[in-house]
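Undergrad: sequence and predicted structure below; questions after.
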Amino acid sequence: MGVSAENGIAGRHSSNYQSDRPWSSLDSEDSLSAPPDITSYMPDPIPISVRRPQVAMIARPLPKYGNAELMETGDGVPVSSRVSAKIQQLVNTLKRPKRRPLREFFVEDFEELLEVQQPDPSLPHPEGAESTPIQGEELNGLKNCPSSLEAALLRWGAIAPKAPCLTTTHSNAKQPYTLTYGKLWSKSLKLAYNLLHKLGSKQEPIIHPGDRVALVYPNNDPAAFMVAFYGCLLAEVVPVPIEVPLTKKDAGSQQIGFLLGSCGVAVALTSDACHKGLPKSTSGDVMQFKGWPKLLWVLTDSKHLSKPPREWFPLIKDANNDTAYIEYKTCKDGSVLGITVTRMAMLTHCQTLTHTCGYSEAETMVNVLDFKKGIGLWHSVQTSVLNMLHVVSVPYALMKVNPLSWIQKVCQYKAKVVCVKSRDLHWALMAYKEQSDTNMSSLRMVLIADGSNPWSISCCDAFLKVFQSMGLRSEVICPCAGSPEALTVAVRRPQEGSSKPAGRGVLSMTNLSHGVIRVDTGEKLSVLALQDVGTAMPGAMVCVVKLEGVPQLCKTDEIGEICVSSVATGTSYYGLTGMSKNTFEVGLVSDCVYVRSGLLGFVGPGEMIFISGTLEGLMQVGGRKHNADDIIATALAVEPMKFIYRGRTVVFSVNVLYDERIVLVAEQRPDSTEEESYQWMSRVLQFFLFLSEVLQWRAQTTPDHILYTLINTRVTYIYYFPKFPSAVSLDLIAAFYGCLYAGCIPITVRPPHPQNISTTLPTVKMILEVSRSVCVMTTQAISKLLKSRDASVAVDFKSWPPILETDDLPKRRCPLLYKPCDPDSLAYLDFSVSTTGMLAGVKMSHNATSALCRSVKLQCELYPSREVAVCLDPYCGLGFVLWCLCSVYAGQQSVLISPMDLEVNPALWLQSVSQFKVRDTFCSYSVMELCIRSLSSLTDSLKARGMDLSRVRSCVVVAEERPRVALTQSFCKLFKDVGLHPRAVSTAFGCRVNLAICLQGTSGPDPTTVYVDMRALRHDRVRLVERGSPHSLPLMESGKILPGVRIIIANPETKGPIGDSHLGEIWVHSPQNASGYFTVLGEENVRSDHFGARLSFGDTQTVWARTGYLGFLRRTDLTDASGERHDALYVVGALDEVMELRGMKYHPIDIETSIIRAHRNITECAAFTWTNLLVVVVELDGSEQEALDLVPMVTNVVLEEHYLIVGVVVVVDTGVIPINSRGEKQRMHLRDGFLADQLDPIYVAYNM
């Protein structure tokens, strides 16, 4: 328990003054209460007592300072001593609470997530019988086998000294170096003598038998490593192979120092070439790496070693239980452990590999693997010497230069065996060109070291398909599996002439995430294809145990950890007894002791072992287990060759909010652009192309997850999904997905308003006509409205297409669901009416829809445990996307509030946000205005009733216009008393060509506000000024640009890019752009290049979409989540609404803002032009006698601030100016009404 600084001071005072008794004023529990510990909250602080240690008292009397009685009581009475007064002040300070209780500082919003989740009985669970251990075949047939690897080296060095042992190739065109068995024996003997007799003195040698030494050799020098390894074995020294530290920082990151320190390593063996490349200090010695023990570096080249005397000979023992070598392993957390392997285990392991792989003397093996650890060490360094093989080593540096080098070595040496990884097969395929001299018929075994990884099966199949015509036989492909703890677990045997097919399985990834094996079919990304890695090794027993709890055998259809009982395994983690017992001493029902391999899998038919991943790569997300190898396999299945390097993909997890989140890191190819890589990444994040598939998948995997929350109604996935296939639904969302499942193109249309049916119904009819709809899906209530007498007056009922009422449909489900064959096909049509009165429908493809939902998900960090409140018009634009699409795509719970319901209860939206403790909400300007107008005098009442908006992190206003700074500021100021933070309110921007261009995310910087000179804007110039400057106009950033969206500012006339100081049209390039116009009504001469514009110079290849809005970009000093400077987009206004008067360009919103400030009774106004005259329509909220007073005020403010003369001033009643559902003024509709004399004005003033 920590002690505060005050307590520490008190302790020092008591020690300095050496009081002969404890000070009760400091020891008292009443006088000392510690402030709350912010790391672990407890309701009541626990008193802390400071106790002095019991020490021997000195005989002589010690002086006492001050009045001891007063100091003990601590009542604050002044004392005579200055020291006592200071101590008394300290005691009084300690009495007072220094901090408020921690609960007042922080309230955990996610405590409910800590509750223990009960297992769901509906989830997949294993149903098979209990599995049984499988037994490998007997180890026999090895006649005249040496009793140890040292004995084997002695035999071959004596009877075949010129036989090639190792051939090393280089990437710098050097001649290959061949190490013979005679040279290997003599050099190893020489090194063993020097280790034991030439380091230190005769009386005190540095190295004794049994000591550990580090082997530090690069990957391109296997000969020097092999000499050092066998030299250590002859000297009975334990080698510890490690990687070469390239920099001081590199050594610390590898955590090698912990391994060397725990093993007691004091000597490091290395070659002369490697020693020259090590980082050096100023004195020329090898730098002391951080965390490493102090090492003596010994060069093992022959020129640095003394020749042993003729009479000296090492003792060649039979294999025993002494430690032979230590192999390192890197754990999930980055720590490094050392696994000890005894001499008996090493020899037995080599014998089992000889029996399994069928090695014979003088065979040639090509090795591409790392020879210092794992399968490369076991085959190319150890087993090769036992069988007198000739190993041809191909270093990684040569593979990078020439990926076909190992195939060339196979053909050159007519190799029988090759040890590779699946990435080597992939690289060879990518670099291969048809050659007549390629002959791989000599191969009898291609050992795939990572054959247990899911992505290896595709590499093996593709490699076999290409090289089968060149002599490569299918039966020679031999995947294997192993781990540092269990060594080799299984190998598929090479069977020449065998027609037995390899074991394969296509499993459901959904069931695998629950640890259950279920066979699936079909080529889709939601399944995992596995290949077997053979059967158990000779003399070994293999079983599968449960991942959690006491070791128990798994069921036959359950994923578990592979455990091995054999002599040929590791024995312990060096120096870590506790961890070793849990891994190397697993007891089950039998008397055998098993070793955990760290591999996950199961035993399939024919006792074939299948590996599905590793325990280190296991991640638990949302109650389900995912393996890193599975995720990599899924990522590589999404067009991997075009964008990323296949062998450079890493998956790990980070803890976020009591759960793990998956992170995938892939290295981008240099010939791949950022945009292509983003699209690939987006497809990996959500590998479904169609929203209907997403909904179907969610309904199958999480049927009870809450999808939508309406007022007093909660709807789950499983509630909606059964109704969609037969196009049955009770609302807009279900009807939309019902159309997708039926193969129809849905068009969402706002129903006619019952109280204004004569004006709203023709718009509905017009959309149906221009979209060529063949059917109307609606509810029974709206159907009756369409058939009513009032509706027939506006539109003849007989002219409607067939009407399908979705309230009560048969329960029979459609047997076949429609699946789009092309992701670029049309998903739905988005119809809307612009502020200029143009009715247009844009085409949204499945690709664009998925990309749009994907970027919104990334920007807002949406996932199933999130709740989002949406109070928007659900029929078009971003409102429709947030209402109907995003919840299905991202899985978040959406609280839906209809804006029409706010007319009855204006507080409904904010009450829902407070009630459901929503952190993110979306609204429109009309909703915001309604709340300000209706709730301005009720904030105290709302606060008294418990409304709390302090949890709101982002309140985004969705619009297709310039952000209304004054309105958002008024909203923040009004609801500040109920906890709304001003920083939470931001805006979004979208338009017809791209429904979501900007949207304030959760991790981006706060939106910025700049001030521009209005006079410069009139000349399409952008000039930034200080706040409060004359003619300054505040412009707020329209949210953060969405991922995958590129923006450029172009001149709308010349179509060329313009500089930062110019105002231009916003052009956007994004995969979520609409495909084009389906129908345009009201402005037939609309520009045909809205969706296919190209710049006239510069980047002329990129296809852009023209938004029709003017704006500019500014790079701010703020940084986004990636650490880069943030680019802000500022929208000024619509290009079609710009009014050109007196040679200058004006935006109606600027004039309207000035007019609204002119008089308190002006509730709304609109400005437009008519025959070069400026017409202003103002709504009067007051008596008609005040109408005449408004005219001079309107004309004066426009003249003073904008230097314009108002031609016509029209004073009307409130509600006359038409406003659409997004809160945007329909100025052209108002203009048409003015020209048709339909406004019924209170007063009209002409200034012609």
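TA: Happy to help now that I have it.
Undergrad: going by C-alpha atoms from here, please, whenever you check contacts or count neighbours.
TA: Fine.
Undergrad: buried residues of stretch 735-746, list them for me.
TA: The neighbour-count criterion (16 or more other C-alpha atoms under 10 Å) identifies 735-742, 746 as the buried residues of stretch 735-746.
Undergrad: also this one, for the comparison:
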Amino acid sequence: MNWRDVLSGTAQERPHATAFRFHSEEPGEPEHLDWAGLDARARAVAAHLADLGLAGRSAVLLFPAGLDYVAAFFGCLYAGVVAVPAYPPSRNARSTERLAAIVRDSGADTALTTAVIRDRLAPRLASADGVPPLRLVATDAMSTEDAPAWRAPRIGEDATAFLQYTSGSTSTPRGVVLSHGNLLHNTAMIGRVFGLDTGMRGVSWLPMYHDMGLIGSVMGTVRAGGTMSLMAPSTFARDPLRWLGVVAEERATVTGGPNFAYDLAVERTTEEQRAALDLSSWQVAYNGAEPVRPASLHRFAEAFAVSGFRPEAFLPCYGLAEGSLLVTGGPAGTGFRTCEPPAGSGAAGELVASGVLPPEQRLEVVDPETRQPVADGEVGEVWVAGPSVARGYFNRTDAVADTFGALVEGGDGTGFLRTGDLGFLSGEGEARELYVTGRRKDLIIVRGRNHYPQDIELTAERCSPALRGNGGAAFSVTGADGGEQLVVVQELIHGHGLADPAELARAIQAKVAEQHEVRPHAVVLIRTASLPRTSSGKVARHACRAAYLAGELLVTAVHADEEQPAAAAGGAAAELPVPAPGDREA
């Protein structure tokens, strides 16, 4: 079986049922695409790709959010073309550099897009330094009249479906090689854990160039045969109420996002607006891709109780691109559970369980040094094995043995994926759940004690409403004495209203020292929206550390235990205007 079989089968069974809707930036009637229409458009795209001789080769997808992305992606799967999901680069140099790195690594010489994007991008890419030549092909102009003449190639489960480029450094992107079989297995698991079927009604604002949006929202819907309403991430970011409004209007049963989405929904809506919503149909509110905070879930449940939202709908989950998407989650309808971290682990505060271990694959928590399994309740590295695990990184054979084929000491010879995440197991039998404590590479060790950056970042951002939520990065640097020192970087909101930001930096230093028993060597307050992030919006701690050491942060205020070296000072502070109190943003 392959993904052409899945989509064409649903098109035959339910040709006129709605498969996808797309809600544009402006309110109004959404675009619709039924199953027969999606199948026809995918066939038309596949026919043109075959004529271009792209079968077995890769093609970059450079679409804005919309139904054209969905049709072109499945056109690639139909034709045996290896899709490379990406997004049209902005005028920001970093965006163009990332696209160039992906094109070089994937070896693609063709990009699929819309006619509007093609005409806009062509001159820019031609003049951009470092971007390999790309043939831009507009798929929105392709006629479905060619669809009946198309002849399907033979595609097995082992065939590569697409390359998922992970968020991270622009200079060394890593393309996760995902096969049809990987994705069939993972979406079947998602369907079982989330309870998806033909009656599902979903809403997603997640970007389709990342695994959570593409695999979870788009491919998961195709596998279940249900209906999904899509919108652009920018639509959600501009007005989270629009997301919840569509959930209410369409009686959606499943939707969600990273933890920050739930915080933003509370911050950007009023009690009156919440009272006008009916969220009683919402059965699965998934939360993943970043640390899940219990306070966020409690706050959202309390704020939207008036809307009919039920806390048992929460479904925290854990996954990663190298495992296709989902690793643990659920069971659905049971809400979320918390526990205190193990003593001496370095984690602080209550942790939210990331769900039970699915029977479809194996999960071990392993001491990363000895490679021996640790007892339940002890922190180790999370290792995963099963049909959802990717075969490796494209053109990175050196990473296969240790990252994708790690062996447990004294085990049965099964090769495991080393996730790089730390966590522990708790519970009995089938109720054992995974608790993720953080990334191994992000762990901060000062004077022999472990500290998780997300815990320190949360403490810092709670010090003042003038600080942007999810806008901090904690990391360590090497001091003059050779020891590790803690640095906290935190964004201020625009129009923060502070007469002396340095005073707040001092308060953050004191609060972190009190809560975590480690004193930050430096607290750096920077301009809003200037914190380095990955293409999926996650805080890029390593990039932030590099910018700090290079003096490239847009600094507003610094408080340090001693004078900062030139490499970390960043020159003169870039002062923000001090507005009237009424101009402050929430």
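TA: Done, it's in. Values in this document were obtained by computation on a predicted structure and should not be read as measured data.
Undergrad: hmm, back to that, could you dump the buried residues of stretch 735-746 of structure 1 into CSV with distance to Arg1142 of structure 1 and secondary structure added?
TA: Formatted as CSV, the entries for the buried residues of stretch 735-746 of structure 1 read as follows, by distance: C-alpha to C-alpha, whole Å; DSSP: H, G, I helix; E, B strand; the rest coil:
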residue, distance to Arg1142 of structure 1, secondary structure
Ala735, 52, helix
Phe736, 49, helix
Tyr737, 52, helix
Gly738, 54, helix
Cys739, 52, helix
Leu740, 52, helix
Tyr741, 56, helix
Ala742, 56, helix
Pro746, 46, coil
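Undergrad: A strand includes Trp282 of structure 2, no?
TA: No - membership of Trp282 of structure 2 in a strand is not supported by DSSP: H, G, I helix; E, B strand; the rest coil, which gives coil.
Undergrad: so how far is Pro207 of structure 2 from it?
TA: 21 Å (C-alpha to C-alpha, to the nearest Å).
Undergrad: Asp263 of structure 2 too?
TA: Relative to Pro207 of structure 2, Asp263 of structure 2 is positioned 19 Å away (criterion: C-alpha to C-alpha).
Undergrad: in terms of packing, which of the two has more residues around it?
TA: Set Asp263 of structure 2 next to Pro207 and count neighbours by other C-alpha atoms under 10 Å: Pro207 wins out with 22 against 19.
Undergrad: so who does that one touch?
TA: Taking C-alpha atoms under 8 Å, 6 or more residues apart in numbering as the definition of contact, the neighbours of Pro207 of structure 2 are 65, 213-214, 232-233, 536.
Undergrad: which position in structure 1 pairs with Glu322 of structure 2?
TA: When structure 1 is aligned by TM-score structural alignment, the residue opposite Glu322 of structure 2 is Val993.
Undergrad: what helix or strand is its match on?
TA: Per DSSP states H and E: Val993 of structure 1 is located in neither a helix nor a strand.
Undergrad: which non-adjacent residue is nearest it?
TA: Closest residue in space to Val993 of structure 1, ignoring its immediate chain neighbours: Ala1074 at 5.3 Å, by C-alpha to C-alpha, 6 or more residues apart in numbering.
Undergrad: and the one you found, what's its match in structure 2?
TA: Under the alignment (TM-score structural alignment), Ala1074 of structure 1 pairs with Ala390 in structure 2.
Undergrad: just checking, its match touches Val384?
TA: No - checked against C-alpha atoms under 8 Å, the pair Ala390 of structure 2 and Val384 is beyond contact range at 10.8 Å.
Undergrad: what is in contact with the two at once?
TA: The contact lists of Ala390 of structure 2 and Val384 share Gly323, where a contact means C-alpha under 8 Å, 6+ apart.
Undergrad: how many residues are close by the residue lying closest to Gly891 of structure 1 once chain neighbours are set aside?
TA: Nearest non-adjacent residue to Gly891 of structure 1, counting by C-alpha to C-alpha, 6+ apart: Pro864, 4.4 Å away. Other residues lying near Pro864 of structure 1 total 16 when counted by other C-alpha under 10 Å.
Undergrad: Pro864 of structure 1 maps to what in structure 2?
TA: When structure 2 is aligned by TM-score structural alignment, the residue opposite Pro864 of structure 1 is Thr198.
Undergrad: ok, Val770 of structure 1 next?
TA: Across the alignment, which pairs residues by TM-score structural alignment, Val770 of structure 1 is matched by Asp105 of structure 2.
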